[in-house]
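S.K.: using only what follows, build the 3D model:
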Amino acid sequence: MLLLDTNILIDYLRGRQSAIEFIDCTGKPGFAVNTVIVLELYNGCLNRAELAKIRRLLNGFMHFDLNEAIAKAATQIGHSFALSHSVTASDALIAATALVYNLELRTANLKDFRMIPGLKVSNALL
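M.R.: Below is the predicted model:
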């Protein structure tokens, strides 16, 4: 299962062909999001139509809520990389979700995650 970073979902919502083909061809049951990713998408909404579009996109995705294990892993990531790589709280929680549930993270921003040990991360949309 793949945890999709917010940027890939934004590309899909904006009509970027590579993201559309990747998500439509792979199929929603193969994808997951977490609470942070959902909130980031909602935060970018300008109107009810966009909110409905996001809900339709996420329907069928596996959803991982935040929990104590994710919080602990995110805190460790933040402690290790806040100064050296300016890791954000959101990115730490996204990476921690992937680590805790042994998911591969797909993102358009490898530089935000590639330094995290044990994290399976890729930008491939094949």
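S.K.: only C-alpha atoms for contact and neighbour calcs from this point on.
M.R.: Will do.
S.K.: tell me, how many neighbours does residue 48 end up with?
M.R.: Residue 48: 9 surrounding residues under other C-alpha atoms under 10 Å.
S.K.: excluding chain neighbours, what is closest to residue 20?
M.R.: residue 12 (5.2 Å; C-alpha to C-alpha, 6 or more residues apart in numbering).
S.K.: give me the distance between the helix or strand hosting the one you found and the centre of its chain.
M.R.: Using DSSP states H and E, residue 12 sits in helix 6-13. Put simply, helix 6-13 sits 9 Å off its chain's centre (C-alpha atoms, centre = their mean, to the nearest Å).
S.K.: one more to put side by side:
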Amino acid sequence: MIESAAHPVFLDTSVLIDFLRGRHEAIRVIGALVVPPLSSEICRVELLQGLRESEHADAAALASLIEWIPVVEPISIRAGELGRRWRPSHSGIGAADLIIASTAELTGASFLTLDVRHFPMFKRLQPAY
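M.R.: Next up, the predicted model:
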């Protein structure tokens, strides 16, 4: 849950999809933000590859509001570290989740997702809504 709407927030793909599909909880959470949300370029790929034809314009509008973080060396290195730590006990975590987690971690922003089981590296992580 968001501690303060002015605190930086990192949005996972699940929240972005819910926003596009009109889920009230996602609209409320994103609408309450004071600063532009952050997200990974990996989330952008996941979002775009799953778009319905009718969602393209809304997705472009949403994308323009987000600060997209590229995958750079420190993110890749941290993702590898997270993978070595968590994949032995959580085989369902894929490379995309590791990159998203390392990006969110390195930004220091609050991480909002619905897919809590994919991100065991965040202690006390709860679904965004």
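S.K.: now the TM-score, please.
M.R.: Here the TM-score for the pair of chains, by TM-score structural alignment, normalised by the length of structure 1, is 0.85; 121 aligned residues with a C-alpha RMSD of 1.8 Å.
S.K.: ok, back up a step: how about the residue nearest to residue 20 of structure 1, what's its match in structure 2?
M.R.: For residue 12 of structure 1, the aligned position in structure 2 is residue 19, judged by TM-score structural alignment.
S.K.: for its match, what are its contacts?
M.R.: Contact analysis of residue 19 of structure 2 by C-alpha atoms under 8 Å, 6 or more residues apart in numbering lists 26, 27, 30.
S.K.: how close does whichever residue in structure 1 pairs up with the last one get to residue 16 of structure 1?
M.R.: Mapped onto structure 1 by TM-score structural alignment, residue 30 of structure 2 lines up with residue 23. With distances taken as C-alpha to C-alpha, to the nearest Å, residue 23 of structure 1 is found 11 Å from residue 16 of structure 1.
S.K.: cool, residue 123 of structure 1 as well?
M.R.: 15 Å.
S.K.: so what's residue 125 of structure 2 closest to, chain neighbours aside?
M.R.: Nearest to residue 125 of structure 2 is residue 116, by C-alpha to C-alpha, 6+ apart, at 6.5 Å.
S.K.: tell me the counterpart of that neighbour in structure 1.
M.R.: Per TM-score structural alignment, residue 116 of structure 2 is aligned with residue 110.
S.K.: so how many other residues sit close to that match?
M.R.: Other residues within reach of residue 110 of structure 1, judged by other C-alpha under 10 Å, total 13.
S.K.: contacts only, for it.
M.R.: Neighbouring residues of residue 110 of structure 1 by C-alpha under 8 Å, 6+ apart: 121, 122, 123.
S.K.: what about the helices in structure 2?
M.R.: Assigned by DSSP state H, structure 2 shows helices spanning 13-20, 24-31, 41-49, 56-63, 73-86, 95-107.
S.K.: in structure 1, what range does the fourth one match?
M.R.: Structural correspondence for helix 56-63 of structure 2: residues 51-58 of structure 1, per TM-score structural alignment.
S.K.: cool, and the last one?
M.R.: Aligned by TM-score structural alignment, helix 95-107 of structure 2 corresponds to residues 89-101 of structure 1.
S.K.: got a list of contacts for the matching stretch?
M.R.: With contact meaning C-alpha under 8 Å, 6+ apart, stretch 89-101 of structure 1 is reached by 3, 5, 34, 36-37, 64, 66, 69-71, 73-75, 77-78, 103-105, 112-113, 118-120.
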